[in-house]
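A.B. asks: This is the structure alone, sequence omitted:
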């Protein structure tokens, strides 16, 4: 049990998700998930914006097996700041079945970067969602990008669709592979063929180093879970069909900062064939792409 008291409004992860009807192919990767603490062993950062429930590596492995996945990509949770100990612990315990995306500061030593790489880290994440950060990390990210490009690491960027116009030139100046979280959180109340989403598609079309996760319909949907987040499907399917070799999928377990409801992870898995309707697209989305990005070096 954590010595930290979770936020009063915090929603815990689903205790008994449904068994998916969609059977993922053998070797499938959940390419976006997190571990929280446990806080007693891996304390949450003093500067955190939220205090979550505990969500351990063992609980993540249980979900992985239950849903039928073989591997995980664990993304450093913002509640841990740049203290990557919980992430490294999970990666080392996974014995090669997990890779990681860390949070680092520009004063990190080469020796520490080496240690993270040995543990399985292959990328770093930067948050450009204005309500979640005190300042946008332009200068820091550029300096870090110049250091990690030689390691063949990538950068995961999290932003919202309305902010892409002002971020576009900066993102296209970065030298590494970029992985966009959750399709840049499109506004699904607007047309899938409208100008706002067209800019995101242009971003991917004109910059072949840009990948996207087609994840988190529960965060993007306006209609919500009652209709199965169907308003997100056209957006995700377009990204998958246009860029089949540069897309990833993940559960986002344990779903940090969900306010309206807690998604059923089994039902999220059942959305995969709506995003990637053919066996070939599913193979790329769930196996070929994450293995190439995370396990090739």
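C.D. replies: All right, it came through fine. Every value quoted in this text rests on a predicted model; they were computed, and no experiment measured them.

A.B. asks: Only C-alpha atoms from now on, for both contacts and neighbour counts.
C.D. replies: Fine.

A.B. asks: can you tell me how far residue 289 sits from residue 74?
C.D. replies: According to CA to CA, to the nearest Å, residue 289 stands 16 Å off from residue 74.

A.B. asks: actually residue 153, not the one I typed
C.D. replies: Taking CA to CA, one finds residue 153 at 15 Å from residue 74.

A.B. asks: what residues does stretch 246-256 touch?
C.D. replies: Contacts with stretch 246-256, where a contact means CA atoms under 8 Å, 6 or more residues apart in numbering, come from 12-13, 29-35, 52, 55, 60, 210-216, 239-240, 262-263, 265, 268-269, 284-286, 289-290.

A.B. asks: How far off centre is it?
C.D. replies: Centroid separation between stretch 246-256 and its chain, computed with CA atoms, centre = their mean, to the nearest Å, is 5 Å.

A.B. asks: Same check on stretch 94-113?
C.D. replies: Centre-to-centre, stretch 94-113 and its host chain are 16 Å apart (CA atoms, centre = their mean).

A.B. asks: Now it: buried residues?
C.D. replies: 94, 97, 98, 99, 100, 101, 102, 103, 104, 113 (16 or more other CA atoms under 10 Å).

A.B. asks: second one coming, line it up with the first:
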């Protein structure tokens, strides 16, 4: 099954890296990514900025140029980023801003509402959140009114599932990624999200699985495909194409 990999990281030491709590990840270049997914039918994806990349854009623009058509960026920006910079990044293929509430390195929570609305109005971007689902109830007054929100890694914890599903009801999208990070039943969580909205789940590898208890395995996609059932094609490709405004795929031969 073709995959638009909705969550991957590129760690290239040729570009600035910022220690996060003293941690700097091992290199994982575009070449490393291509080699790791060579056995998968990856037809596009989203390169996501990590806490250790802060507001650097040079690595991301280089990665997008190397990966080519079908790949977009999810970046971190300060709330006072100039309009011209957002539009420059949009032209280069960036499609979303990330706010990392778990690890830091991004704009803080206090700037979330203003930043999310600005980038949406300027360039049609959505906002992606690395957040523990157990914090979603307290964040609901901020998150529910936003134009488009995406939650990473299934919200991480089973105790946050009711609040995650409530957010999906307002139009949020959930990434079925990072299974080595989560404390929940992946298949059950995926099915519950799809029951609320079949368009609300996207799949990804989370490579190179930095700081996860275990790295991504190809069998993670098998588990997700089984859980998604009739919605598998949408979860693996169609939903992400719509979310990231990717061109339709070429016709199958």
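C.D. replies: That came in fine, so what should we check first? Keep in mind the model is a prediction, meaning the values are calculated, not measured.

A.B. asks: TM-score for these two?
C.D. replies: Once superposed, chain against chain, the TM-score is 0.89 (TM-score structural alignment, normalised by the length of structure 2); 246 aligned residues with a CA RMSD of 2.2 Å.

A.B. asks: rewinding a little: counting neighbours, go ahead and name the busier of residue 153 and residue 74 of structure 1.
C.D. replies: Higher neighbour count among residue 153 of structure 1 and residue 74: residue 74, with 28 against 22, using other CA atoms under 10 Å.

A.B. asks: just to confirm, which helix or strand has the equivalent of the more buried one over in structure 2 in it?
C.D. replies: In structure 2, the residue matched to residue 74 of structure 1 (TM-score structural alignment) is residue 47. Assigned by DSSP states H and E, residue 47 of structure 2 belongs to strand 42-48.

A.B. asks: Quick check: that strand compared with structure 1, mean distance?
C.D. replies: With mean CA distance after the TM-score superposition for structure 1, strand 42-48 of structure 2 departs from structure 1 by a mean of 1.0 Å once superposed.

A.B. asks: Could you identify the helix or strand that succeeds that strand?
C.D. replies: Strand 42-48 of structure 2 is succeeded, C-terminally, by helix 58-67 (DSSP H and E).

A.B. asks: Now do that next one against strand 42-48, angle only.
C.D. replies: Orientation note: helix 58-67 of structure 2 sits at an angle of 170 degrees relative to strand 42-48 (axes from the mean of the first three to the mean of the last three CA atoms, to 10 degrees).

A.B. asks: quick check: helix 58-67 of structure 2 aligns to which part of structure 1?
C.D. replies: Going by TM-score structural alignment: helix 58-67 of structure 2 matches residues 85-94.

A.B. asks: buried set for the matching stretch?
C.D. replies: Neighbour-count burial for stretch 85-94 of structure 1, counted by 16+ other CA under 10 Å, picks out 85, 86, 87, 88, 90, 91, 94.

A.B. asks: any idea how far that stretch is from the chain center?
C.D. replies: Remark: stretch 85-94 of structure 1 is offset 17 Å from the chain centroid, using CA atoms, centre = their mean.

A.B. asks: likewise stretch 30-38 of structure 1?
C.D. replies: Worked out by CA atoms, centre = their mean, stretch 30-38 of structure 1 lies 9 Å from the chain centre.

A.B. asks: in it, what's buried?
C.D. replies: Within stretch 30-38 of structure 1, the residues scored as buried using 16+ other CA under 10 Å are 30, 31, 32, 33, 34, 35, 36, 37, 38.

A.B. asks: ok so, going back, and of the buried residues of stretch 94-113 of structure 1, the nearest to residue 182 of structure 1?
C.D. replies: Nearest to residue 182 of structure 1 out of the buried residues of stretch 94-113 of structure 1 is residue 101 (CA to CA; 15.2 Å).
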